[in-house]
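Undergrad: sharing a model that was predicted from the sequence below.
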Amino acid sequence: MFLHVFATVGKCLVVFSVVFIAFALSFHVLFRAPSYSVSLLLKL
């Protein structure tokens, strides 16, 4: 019984960690500081 519960908790932790990392990476890409050198080149 303990191993069954432990396996279920382990599966849930794997799924939640993958979802958490996916959200963290998406927000990192969305809210990173803009690169001003690239934006200056685009204005020229």
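TA: Yep, that arrived.
Undergrad: please count neighbours and contacts with C-alpha atoms only from this point.
TA: Noted.
Undergrad: quick one: list the elements packing against the longest helix along the chain.
TA: Longest helix in the chain, counting residues (DSSP state H): helix 2-30. Where contact means 3 or more CA pairs under 8 Å, 6 or more residues apart in numbering; DSSP states H and E, helix 2-30 is not packed against any helix or strand.
Undergrad: so who does Phe20 touch?
TA: Applying CA atoms under 8 Å, 6 or more residues apart in numbering to Phe20 gives no contacts.
Undergrad: second structure follows, compare the two:
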Amino acid sequence: MEQGQKNNEFYEDCTKYFEFLRKKGTVDYEFEDEYYFTMPAISNH
């Protein structure tokens, strides 16, 4: 259960980060690649 909580916090933090980048008009491709590569692995557990 605790693992799920951490994943939710991670997901929320990432969403905030993406919003922040959008407002600045910037893109962090390295982070996006890492994020989209990692999320399916996290979601399946």
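TA: Cool, got the structure. As the structure is a computational prediction, the values presented were derived from the model and not from experiment.
Undergrad: next SSE after the longest helix of structure 1?
TA: helix 36-43 (DSSP states H and E).
Undergrad: from the chain's centroid, how far away is that next one?
TA: From the chain centre to the centre of helix 36-43 of structure 1 is a distance of 28 Å (CA atoms, centre = their mean, to the nearest Å).
Undergrad: same question for stretch 9-23 of structure 1.
TA: How far stretch 9-23 of structure 1 lies from its chain's middle: 10 Å, per CA atoms, centre = their mean.
Undergrad: can you check stretch 35-45 of structure 2 too?
TA: Per CA atoms, centre = their mean, the centroid offset for stretch 35-45 of structure 2 relative to its chain is 9 Å.
Undergrad: what does it contact?
TA: Applying CA under 8 Å, 6+ apart, the set of residues contacting stretch 35-45 of structure 2 from outside is Asn7.
Undergrad: no more questions from me, cheers.
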